[in-house]
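Enquirer: A predicted structure for the sequence below; I have some questions about it.
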Amino acid sequence: MHEVRQELIAAPQPNRPRLQSSPSTELFDQNGGGEIPVAQTKAPPSSLPHSLIRSAIRLIEARGHLSSEARLDLCRRLLANDPSALAETGWGPEFTTLPLDERHYRISALYMRMMPTRRRQQLAAFFTPPHLCDHVFERLERYGYDVSQHRLLDPASGGAAFLVPAARRLLDQLKRQGLSGEAVVERARELLAGVEIEPGLARLSEMLLADVFDAELRAADQDSLRVVNRANGLKISGSEQFGAVISNPPYGRVFRASRATIARWQSVITDGHVNTYALFIAAALEQARAGGLVAVIVPTSFMSGPYFAGLREYILATSEVLEINIVEKRSEVFLDVVQDTCVLIMRKRGVGAIVDWQPPTTMVVTAGKSRPLGCADLPVSGRRAWGLPTASDEAELPLFDDRLSDLWEWGYQARSGYFVWNRSRARLTERSTPLAGEVPLIWANNIQPNARIELQTRKGGTTASKGQISCVTLPAGSSALIRGPAIVLQRTTNRSQKRRIVAGLVDAEAANRFGGFVTENHTIVVLPRMDTSQLVPIQTVLQLLNSSVLDAQYRRLSGTVSVSTKVLQRMGLPPAKLLLRHLDAGKDEDTALRLAYREALS
């Protein structure tokens, strides 16, 4: 029996800077751009095989629905390179020439897509491509993970996306040690563990692992490794068992969570908002030993979203954040998913004081080179948002500092748009003049940066809607009615757009023409506060929100496609007096902001 080294406390760490310095971090870049690469992952195929998987699904569905057993049988035959299975999927003999991890990914993703749609949505089953898995292992190895020494757990193993590359690495090392097939199997069972709630996926995981250890299992006269437990990854007994925990957990909000769930995971639940991946992060940290490593692929929304404040606090209290590696592409990384994601790498805290590291950040794309990007802005502890570096040319400024102001102090409040049209269609109409009890509605796509927002329909100024405006029936005395000028922002933008903040102005004339207006839920409204005076004129606030400087600042705080009302409200701004002095001296908005920030922070 080999001794399994459980702890990573003494594992070698790269030299990493403290908070006050400016460490280089990494940005994966397809072209390299002449930068010296500081990390490298195996380059994937020129494009992920998602189109081939979709075409295979069309061929299979044309012959009718497959049961779970039939799906597993097809996968088993594909693993065996059975000609009939290759014909059924349309993949042909070239499939047999693919590297093992790419064949396994295609098979597991095919199985997932063959599942009934509702079941697939319930499980949030979307698997991790090989190049991203390899990236995770290479980063973990940088922090001391050794597959032949440290026990590994994937608590949501799905199609064994992480277990298979771990198995390949382990097998290579054990072969070099000259172990017999039976000894290799025994050692693999000591070091690898997976948990999967869906019975078919648990069996598929075992099939894929058996394909890796095929010769060793035959030598040991066994048919499977038996390391994937069919269970709920959030209900694993015991804790602090593993040197490394890796997972791409299911994403999604849990509605009507049970009292037991809320009580069990209350440390990562904020304002009653329960998200599955937050629970899995907490479970992963529980299962890791002191000094152990945890790597999860999760949406970037947790870094700034108000409903993840408890999760951020829990992560900082229980671990040292080593890296936050941003996955650059939003689409076609995961099959049939458009999602901003990151690889979050942590080391579970052991005995000792909190270490105030500034974690490096990596932008991952579909090729393997990297270049420096910058430092993330994390607090030592607490619930505040985490700031990310960006590729912007703007100098990075502190996001949170007691010397800075914010929109609230300037005399403004931000609130979400009111009207959810697809839930209240009967209240929505189009006409040239609102009737009694109706008010105009502003749509997100009516907004252009730094422009006056006209009252119109959702389609804008098209011939069919010319002279018409969208109107909503509004209850008398509704607090949603806006009676004065206001800045309205698009609430849904993404980091690939030229602007993350897109803000226009409903001026006093438009606001008062029909006694007020409302906006739809895909907008944010910035309103003058009624309890104080405004230190900065509303037209100036509009221009500042549309500036390059504030757009860059917001990008560092926004980890999701939705512009966060709370983040916008709390984003650090220069004191009004300093800013207005530079504007009054004739400086443009960007220059005035840079000078005012610098002066406030000096």
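Expert: Done, it's in. Numbering: from 1, shown residues only.
Enquirer: alpha carbons only for contacts and neighbour counts from here, please
Expert: Fine.
Enquirer: quick check, residue 119 in a strand?
Expert: No. Looking at residue 119 with DSSP: H, G, I helix; E, B strand; the rest coil, it is helix, so not inside a strand.
Enquirer: quick one: it and residue 364, what's the gap?
Expert: For residue 119, the distance to residue 364 (C-alpha to C-alpha, to the nearest Å) stands at 30 Å.
Enquirer: below is an additional structure, to be compared with the one above:
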Amino acid sequence: MSLDLSFAEQRRISTAGSITAEAGQVFTPRVAAILLASMLDLPDPKRLRILDPGAGTGILGAALVSLIREARPGTSVELVAVERDSRLIPALGETLHEVDSLANVSASIIEADYLLDESGLLGGHEALDDPFDLVIMNPPYSKLAAGAPERLALRQLGVEAPNLYAAFMALGLSQLRPGGQLVAIVPRSFMNGTYFESFRRFLLNRSALRRIHTFESRNTVFRDSGVLQESVIVTLEAGGKPGPVDIGVSLTNDPVPHHYTVDYEKVVLPTDVHKFIRIPDEHGEDIPADKTLAELGLSVATGRVVDFRARSYCLENSGDETVPLIYPGNFNSGVITWPRGMKRQKPQHFDARDDFSRKQVHAPGRYVVVKRFSAKEEPRRVVAAVWDGEGPVAFENKTNVIGPIPDAAVAIGLSIWLNSGPLDRLFRTFSGHTQVNAGDLRTLPIPDEDTLRKWGCDREPELLGQDEIDRIVTEEA
């Protein structure tokens, strides 16, 4: 017999409406809970132990137990739910009372701080000492300061967890038996960037990715909760060997998710020292690029001028020791327009009059500059433009700067590649947000120098139409 989850869903809705959730705390809708439960491969032992940390109103554990009752009616189930918010305990207790009423099921609540207790900082609980077969979670999403007790506690276990959800995942994984599985719905942010690199290594060294599920729309899964992060569901097998990865996609207008399988080596590239976790397109495409910027002898760095810290150096008018100051607003169809003109909103000159300010300035040369933040309405995540000035230049902190690049044709060819559709699709395989970091650019595959020169030869830096850019990189490689 399975559970009627409509009562648990009603508790979620009423609780979410009456309780002001902590930062990053989102209660799981029934549809999402059922989807998470379905992404676990149910083993067939006589007894299963399940952990639901940060259980909220209990709908995740209830959905998984209900699924097990249908698929494995002869299996006894023990569900342990951990929740520290005393305001949620009544609703959680009601849900678990329904779970406990099923045959061969026992459900219990531990009112505790999962991270601090189970990392050993507050002592721990006997009910959590034995390993679990399955862990299911929707952890809170909040940053952890470097000195936060949760972060320090997890560091003792050998993992750097810069966010609460990363800490929950790491601790949950450590509580699985070998071959046990963890499924979690979390922001996609951990899958790329240097911020989560140590955490990714911890996950990938101790488990195998089995499934990744994405959502076509950001508000598909938490429609009534105002969640803005791009969420994914991941399934990990503790101690498992890397193998094919199932990719699922929930389409906005289709209740049945679409699935396809890709090789593990396309999800975590063997050559990627940063261990980005990619979500490859189902069909893929031939990318005419196998170099990196470093292999081409090109460096990339974030713009040096943090304008609010150097306000007195950012000037409206030029002077004897001023240099051009470049903001993202100076980008214009593949080139940098400077100065912007009478209607500009940002200062266009930087006063390089002393040692402090001169350290913020780049040497004369040719650069390809990339916006660090693209607007949501922009069709591409990566937006690049060429700067070719005669003297020193200052770039504001919301830009990434590649170069200097001696060869004009190579610079133009690089701009064409970075602004292309194939590059945009490639970037989206590992980045779910609109920020482009210098670390992201360092990992991107770049065509060789001869190809870049061929693309840029006899062309102006002003961008062509998108169709023509894409034709160049697909047909002229």
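Expert: That came through fine. Predicted model only: the values in this text are computed from it and were never measured.
Enquirer: what about residue 119 and residue 364 of structure 1, which has more around it?
Expert: More neighbours surround residue 364 than the other of residue 119 of structure 1 and residue 364, with 26 against 12 (other C-alpha atoms under 10 Å).
Enquirer: residue 133 is in contact with the more buried one, correct?
Expert: No. Contact criterion C-alpha atoms under 8 Å: residue 364 of structure 1 and residue 133 do not qualify, at 11.7 Å.
Enquirer: name the helices or strands packed onto the helix or strand residue 217 of structure 1 falls within?
Expert: Per DSSP states H and E, residue 217 of structure 1 falls inside helix 214-219. When contacts are defined as 3 or more C-alpha pairs under 8 Å, 6 or more residues apart in numbering; DSSP states H and E, helix 214-219 of structure 1 packs onto helix 181-191.
Enquirer: can you tell me what part of structure 2 the following helix or strand past the helix it packs on aligns to?
Expert: Using DSSP H and E, the helix or strand that follows helix 181-191 of structure 1 in sequence is strand 192-196. Aligned using TM-score structural alignment, strand 192-196 of structure 1 spans residues 79-83 in structure 2.
Enquirer: that older thread, in the helix holding residue 217 of structure 1, what's buried?
Expert: Within helix 214-219 of structure 1, the residues that count as buried by 16 or more other C-alpha atoms under 10 Å are 214, 216, 217.
Enquirer: tell me which residues touch the second one, please.
Expert: By C-alpha atoms under 8 Å, 6 or more residues apart in numbering, the contact set of residue 216 of structure 1 is 180, 181, 182, 184, 185.
Enquirer: pick out whichever of those sits closest to residue 124 of structure 1.
Expert: The shortest approach to residue 124 of structure 1 among these belongs to residue 185, at 31.4 Å (C-alpha to C-alpha).
Enquirer: which bit of structure 2 covers stretch 278-288 of structure 1?
Expert: Using TM-score structural alignment, stretch 278-288 of structure 1 pairs with 166-176 in structure 2.
Enquirer: no no, stretch 548-558 of structure 1
Expert: Against structure 2, stretch 548-558 of structure 1 falls on residues 421-431 (TM-score structural alignment).
Enquirer: what kind of secondary structure is residue 52 of structure 2 in?
Expert: strand.
Enquirer: identify the residue nearest the aligned partner of it in structure 1 in space, chain neighbours excluded?
Expert: By TM-score structural alignment, residue 52 of structure 2 lines up with residue 154 in structure 1. The shortest distance from residue 154 of structure 1 to any non-neighbouring residue, by C-alpha to C-alpha, 6 or more residues apart in numbering, is to residue 194 (4.7 Å).
Enquirer: gap between the one you found and residue 339 of structure 1?
Expert: Between residue 194 of structure 1 and residue 339 of structure 1 the computed distance is 25 Å (C-alpha to C-alpha).
Enquirer: and if you look at residue 327 of structure 1?
Expert: According to C-alpha to C-alpha, residue 327 of structure 1 and residue 339 of structure 1 sit 9 Å apart.
Enquirer: counting neighbours, go ahead and name the busier of the two.
Expert: Higher neighbour count among residue 327 of structure 1 and residue 339: residue 327, with 23 against 19, using other C-alpha under 10 Å.
Enquirer: any chance you could map the helices in the stretch 301-450 of structure 1?
Expert: 309-318, 407-410 (DSSP state H, counting those that start in this stretch).
Enquirer: sorry, back to before: burial of the match of residue 52 of structure 2, as a residue count?
Expert: For residue 154 of structure 1, the count of nearby residues is 27 (other C-alpha under 10 Å).
Enquirer: which residues touch it?
Expert: With contact taken as C-alpha under 8 Å, 6+ apart, residue 154 of structure 1 is in contact with 162, 163, 193, 194, 195, 245, 246, 247.
Enquirer: show me where the stretch 151-300 of structure 2 has strands.
Expert: Secondary structure of the stretch 151-300 of structure 2 (DSSP state E, counting those that start in this stretch): strands at 176-187, 207-215, 231-238, 245-250, 258-262, 300-302.
Enquirer: pretty sure the residue nearest to residue 154 of structure 1 contacts residue 151?
Expert: No. Assessed by C-alpha under 8 Å, residue 194 of structure 1 is found out of contact with residue 151, at 10.9 Å.
Enquirer: for stretch 307-327 of structure 2, what is the distance to the chain centroid?
Expert: 34 Å (C-alpha atoms, centre = their mean, to the nearest Å).
Enquirer: go through that stretch and flag the buried ones.
Expert: 307, 313, 314, 315, 322, 323, 324, 325, 326, 327.
Enquirer: hmm, the first one is touching residue 325, no?
Expert: No. Counting by C-alpha under 8 Å, residue 325 is not a contact partner of residue 307 of structure 2; they are 10.0 Å apart.
Enquirer: now do the shared contacts for these two.
Expert: 314, 396.
Enquirer: if I look at residue 160 of structure 2, how far off is residue 118 of structure 2?
Expert: Using C-alpha to C-alpha, residue 160 of structure 2 is found at 16 Å from residue 118 of structure 2.
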